[in-house]
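Trainee: Sequence first, then the predicted structure:
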Amino acid sequence: MSDITSEISGKSLFGWSLNDWGKAYRNGGNASALLSALLAEVRQQESTAGSLNTGSVWIELASEQQLGAQLIQLQQLLDAADGDMQALPLYGVPFAVKDNIDVAGFSTTAACPEFAYEPQADATVVRLLRNAGAIVLGKTNLDQFATGLVGTRSPYGAVTNPFNEEYISGGSSSGSAVAVARGYVPFSLGTDTAGSGRIPAGFNNIVGLKGSKGALSTQGVVPACRSLDCVSVFALNALDAERIFALAAQFDELDAYSRRVGISPLKTIRRLAVPAEMPWFGDDRQQAAFTAALAKAESLGFELIRTDFSPLYELAALLYQGPWVAERYAAVGEFIQQDSAGINPVVKNIIAGGNNGTAVQAFNAEYRRMELLREIQQLFQGFDALFVPTAPCFPTLAEVAEEPVKVNSQLGTYTNFVNLADLCAIALPAELRSDGLPFGITVIAPAFSEPALAAFAAHWQAALRLPQAPVLLGACEDDSVVVAVVGAHLTGMPLNHQLTSRHAVLLEQTLSAEKYQLYALANTVPPKPGLVRVNDALLNSGSEKGHEIIVELWRMDAAAFGSFVEEIPQPLGIGTLELADGRLVKGFICEPEAVATATHISEFGGWRAYIAQLKSQAGN
């Protein structure tokens, strides 16, 4: 057994981020030993879950044989990369997959035992992640056929909330969200047609990223509404969600609805539209939590614009009151009519209703959708993104059982319109409610605005410190150094290996103080930015403007830091960098003379968004 595997023996593997798993392997961890230990811990936890936990997170947890087969494939990938673990960015990282997404070697049930089949190939998104080294820990529970936002419509039982088992977990991606919330895996895949990748994130204090329609392939996904379906990503933090999305967002010729990631229409998010009229359905705690979130947004410098959401609310109503239910019937209607014992009665009634509409009604609804889209596009001229509560209320299991359709409809208030309007969204944790339950906000932007959403998420999470960094930035008991990186050394960037090869540990993604400007330096290979601090006198006079720039904080020992600094070429160097929360750390700085031939890119908010824009332009 390797030193790192021996060191963590007997300790919990729950709650590890992508960085924690990467660190373990860089320090010599054995994938077979670590993943076997994790599976054993998950089985133990699931067997002792709360008294009201009538349904498991998992429909199928990986067996020893299924894990072994994946470990053989992982070794083959490593051999093909000549043993270079850095060629596999997700080497040995466990993840969970919603059980309406195909994984070869596992059954696909869509939470209906009689529907089960054995896929011969991975869904495209699963294949891409497994090719990057990730390991499927299991298939997760869901609202049957992804029809519901509650997480209770499954013959495998309702997935309860880990904060309070009397409350729902949200759906339909209930198991995938709770698998992350309980710390079983650092990320998971869900699907999102009407909010299934955002509602569970908000109810479980995690991040839920629903990218633009077609950005993640739905090939190998059991359809709900095929023209609207999206694969979504749950993660412990926004940086991990962004990394998974970047790996999986590839055009797929096999998916007729796949789209190439386009040029981001947003460079940064500053103006946020907030609904002028907001239904809360009697949930005062949810309303109070959103009021606090609005105050936090304003304190961070975001402009809040009260806006009439009527076109969005009307569009949301079309999803279940209009002919799009017919898409659900087109997907599984014939099976539903067989009336198998395992079919949930609420799900059956919803899907069966899709067979009642006419083609005339479908065209009329599409005409109205396009009219509403024109109104929504005009609305977006006045702001950058929507800022809404992920859900307007937080129901109990008993409340859902009493009025399953009504409560489900209420939950979709701020989610149902998003795919119909071709928008992307990220659900983020906010402060806990007064009763200790999670509260989440969602930021919604035009298609292909994922870089801007990621920048907002970094700002938001840095300010709220949610989730906590795996290593606290307090006084060090050893001789380690914390360094802020801003460009080519960021995670996934060309020079990141200069950190990982020295066993540096990623602490968090955060923001600089609003006192810096970012430039793309000329004639540098690989491309590098220069971060320049604006003179205080110029800031105070208003003649120069400072910006908050996204940075990553890494910790390494002093000896490694010394050799790291030796590799930094002019005009770059290491100095003292001030963060948005007042902390001072070592960080990259640039000689002011170098910006004379550089391009000013501060408006992007960070190097990653600028590079994403360059790639988008090159691909179009």
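Mentor: Structure received. Numbering: from 1, shown residues only.
Trainee: use CA for all of it now, contacts and neighbours both
Mentor: Will do.
Trainee: and residue 277, how many residues sit next to it?
Mentor: 11 (other Cα atoms under 10 Å).
Trainee: Who are the packing partners of the longest helix that the chain contains?
Mentor: Looking across the chain with DSSP state H, the single longest helix is helix 359-379. The contact analysis (3 or more Cα pairs under 8 Å, 6 or more residues apart in numbering; DSSP states H and E) places helix 359-379 against helix 310-321.
Trainee: Settle this for me: residue 277 is touching residue 308, isn't it.
Mentor: Yes. Counting by Cα atoms under 8 Å, residue 277 touches residue 308, with 7.2 Å between them.
Trainee: Please name the nearest non-neighbouring residue to residue 456.
Mentor: In space, and not counting its chain neighbours, residue 456 is closest to residue 269: 6.6 Å by Cα to Cα, 6 or more residues apart in numbering.
Trainee: What degree of burial does the one you found show, as a neighbour count?
Mentor: Residue 269 has 22 neighbours, counted by other Cα under 10 Å.
Trainee: Likewise for residue 405?
Mentor: 16.
Trainee: show me the contacts for it.
Mentor: residue 346 (Cα atoms under 8 Å, 6 or more residues apart in numbering).
Trainee: Please identify the helix or strand for it.
Mentor: If you go by DSSP states H and E, residue 405 is part of helix 404-411.
Trainee: Give the buried residues for that helix.
Mentor: For helix 404-411, burial by neighbour count (16 or more other Cα atoms under 10 Å) applies to 404, 405, 407, 408, 409, 410, 411.
Trainee: Going C-terminal from that helix, what's the next secondary structure element?
Mentor: Next in sequence after helix 404-411, counting helices and strands by DSSP H and E, comes helix 417-420.
Trainee: another one to put next to it:
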Amino acid sequence: MAPGDVLDAAQAHGPAAASRAAHAAPRPAWINLVPTADVVRRAAAVEPDAPLAGVPFGIKDNLDLAGLPTTSANPALADAPAATSAVAVARLAAAGAVAIGKTNMDQFATGLVGTRSPYGACACVADPAYVSGGSSSGSAVAVASGVVPLALATDTAGSGRVPAAFNGLVGIKPTRGLVSTRGLAPACRSLDCVTTLSRTVGLGRSALAALVWTDPEDPWSRPRPPHPPAGVATTMRVVAVPAGPLDLDPAHAAAWDVAVARLRRLVPHVVEVDISAFLAAAKLLYEGPFLAERWAGFGHLLDPDGPHLDPTVRGIVARGAAIDGASVFAAQDTLAGLRRATDGTWADIDALMLPVTPNHPTRAEVAADPVGVNRRLGTYTNFVNLLDLCAVAVPADPRADGLPYGVQFVAPAFADDPLLDLAGAWCGEATPVPPVPGGSSLLAVAGAHMSGLALNPQLTAAGGVLRYRARTAPAYRLFRLNVPGVARPGLVRTGDGPAGGVAVEVWQLPHQGVGALLDLIPAPLGLGRVELDDGTLVTGFLAEEYATRDATDVTHHGSWRAALAAVA
């Protein structure tokens, strides 16, 4: 978001006006509010050129704000004001944002419905018969109702993305550890993420830029690498959707079909992938021994029982007391296997688009089956932190009945920046693709130099960065060459290739890196001009046509990676 856009957001939702609106708003969205006089005083002290100067924000009430209690929606904790603010809260304030108050939530951040709070149930802003989603329910309602443009939330199992989808918002769940969780009351300490809710990707991104920091006092904090990991492209052009049917209610299924059609108009390549391992991982969070981590985090607050405790939350988390250590380690082993099973999914795609939820339940449906309905809502969100992924929920076209509908883009850890570019493009806030820096060249690779394959270290050692994934024009074929050493293909312009082309990766390398690579290219391979499916010409690996005489044509596999898998 440009600085002017941030200031526009601040002017449209000034701190004093936001504070007055919050005080006048229905209480279920807010648990505690900063006095308006204090808000005005804090706003007056903000440096006018601060990145988020004057932007009012809400804070989910499991994050500390100095001077107000942190209740986690437990009234028994309402008498102990926090001495200091959570790191995330303090960083937003340092960037010029002004805290308005603490928002309602599913108690102890355990729930995806927004109804599990002694302070009252939050409803969808479009229709009060439907749930708001949770656990960051109050933060979502505060933003969606226009009281504040920005709110802090958390997302352990989907607690930020679900209410974003149900209220037409952008919910950014960054890579675990990029944002400090010091000052956050834990739900699942190893999985907790501080997230943002906003109406635009741009404002959420500006907030995230202020939030990201390596906290030496947070053992779960970790630094953002200077460059994306080797398999993460700086521009996302290949997006996957699930292969086969999904567990969606009819209205959600129709909206999903509309979203997929929209995606096909947005990105050059949409492919289908098997998501069964992702869904299996999702079930571990509440249906397996990982529930013990919630008991470890706040089980001591569940006794004695009383009206201050939500009975559904207490009943779920109390089961964690009986989980033994052997079961936890067995579950970790299962998760490691599922993580390995999903690793290959990212080899040829940049991101995965999924529904956020299978349905949008009514408050009556949740009341009739509070555990079952909530469990189903996490079908497509629970796995993200377990598998160490980042995600952003974005509004899609509303359902036929007018209810908000959202999808999410998911990508590997530390793919946050290009993922937000993709989300921005989806929302019509496209970020211009930066030009190739001076002193660098683009290089298309179709074989052993691709991400994760045997010769890829030659590119990364030369300072290469994966720019984007693409396919060639239809004029090319791919052959498995009879060469010693590492198995290698040859890309040849024959004029009769398949309509869908051959998969390539386009890497950005400094000129000296390209020069160093030249000495490592054996005959019959060399560098030449490769035409991509969008008509772009880039330098790339090509093979002399004579080498195909005793080579095997593997073009029908579509990529060298698929050809290798076929003979593995």
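Mentor: Looks like it came in fine. Here the structure is a predicted model, which is why all the values come from computation and not from measurement.
Trainee: Report the TM-score for the pair.
Mentor: Here the TM-score for the pair of chains, by TM-score structural alignment, normalised by the length of structure 2, is 0.74; 445 aligned residues with a Cα RMSD of 2.8 Å.
Trainee: so who does the aligned residue in structure 2 for residue 310 of structure 1 touch?
Mentor: When structure 2 is aligned by TM-score structural alignment, the residue opposite residue 310 of structure 1 is residue 276. Residues near residue 276 of structure 2 by Cα under 8 Å, 6+ apart: none.
Trainee: The residue nearest to residue 456 of structure 1 in helix, strand or coil?
Mentor: coil (DSSP: H, G, I helix; E, B strand; the rest coil).
Trainee: Aligned to it, what sits in structure 2?
Mentor: Counting by TM-score structural alignment, residue 269 of structure 1 lines up with residue 236 in structure 2.
Trainee: and if you look at residue 204 of structure 1?
Mentor: The alignment partner of residue 204 of structure 1 in structure 2, by TM-score structural alignment, is residue 167.
Trainee: right, and its match touches residue 125 too?
Mentor: Yes. Using Cα under 8 Å, residue 167 of structure 2 makes contact with residue 125 at a distance of 6.2 Å.
Trainee: overlap in contacts of these two?
Mentor: Listed as contacting both residue 167 of structure 2 and residue 125 by Cα under 8 Å, 6+ apart are 132, 141, 144.
Trainee: among these, which are in strands?
Mentor: Among these, no member is found in strands (DSSP state E).
Trainee: out of the buried residues of helix 404-411 of structure 1, which one sits closest to residue 425 of structure 1?
Mentor: Taking Cα to Cα as the measure, residue 425 of structure 1 lies nearest residue 411 of the buried residues of helix 404-411 of structure 1, at 16.1 Å.
Trainee: Residue 129 of structure 1 corresponds to which position in structure 2?
Mentor: When structure 2 is aligned by TM-score structural alignment, the residue opposite residue 129 of structure 1 is residue 92.
Trainee: Highest neighbour count among the shared contacts of residue 167 and residue 125 of structure 2?
Mentor: Using other Cα under 10 Å as the neighbour test, those are led by residue 132, with 33 neighbours.
Trainee: who's in contact with the nearest residue to residue 277 of structure 2 once chain neighbours are set aside?
Mentor: Sequence neighbours aside, residue 338 is the residue nearest to residue 277 of structure 2 in space, at 5.7 Å (criterion: Cα to Cα, 6+ apart). By Cα under 8 Å, 6+ apart, the contact list for residue 338 of structure 2 reads 277, 278, 280, 281.
Trainee: Mind checking what secondary structure residue 457 of structure 2 has?
Mentor: Assigned with three-state DSSP, residue 457 of structure 2 falls in the helix class.
Trainee: what about the closest residue to residue 357 of structure 1 other than its chain neighbours, neighbour count?
Mentor: Spatially, and ignoring its direct neighbours in sequence, residue 357 of structure 1 is nearest to residue 323 (6.3 Å; Cα to Cα, 6+ apart). Residue 323 of structure 1 has 24 neighbouring residues, counting by other Cα under 10 Å.
Trainee: just the one 5 residues further on next, same as before
Mentor: Using other Cα under 10 Å, residue 328 of structure 1 has 23 neighbouring residues.
Trainee: That one contacts residue 351, doesn't it?
Mentor: Yes. Counting by Cα under 8 Å, residue 328 of structure 1 touches residue 351, with 5.8 Å between them.
Trainee: if I look at the closest residue to residue 190 of structure 2 other than its chain neighbours, how far off is residue 248 of structure 2?
Mentor: Among residues not flanking residue 190 of structure 2 along the chain, residue 220 sits closest, at 7.0 Å (Cα to Cα, 6+ apart). Using Cα to Cα, to the nearest Å, one gets 35 Å for the distance from residue 220 of structure 2 to residue 248 of structure 2.
Trainee: and what of residue 119 of structure 2?
Mentor: According to Cα to Cα, residue 119 of structure 2 and residue 248 of structure 2 sit 31 Å apart.
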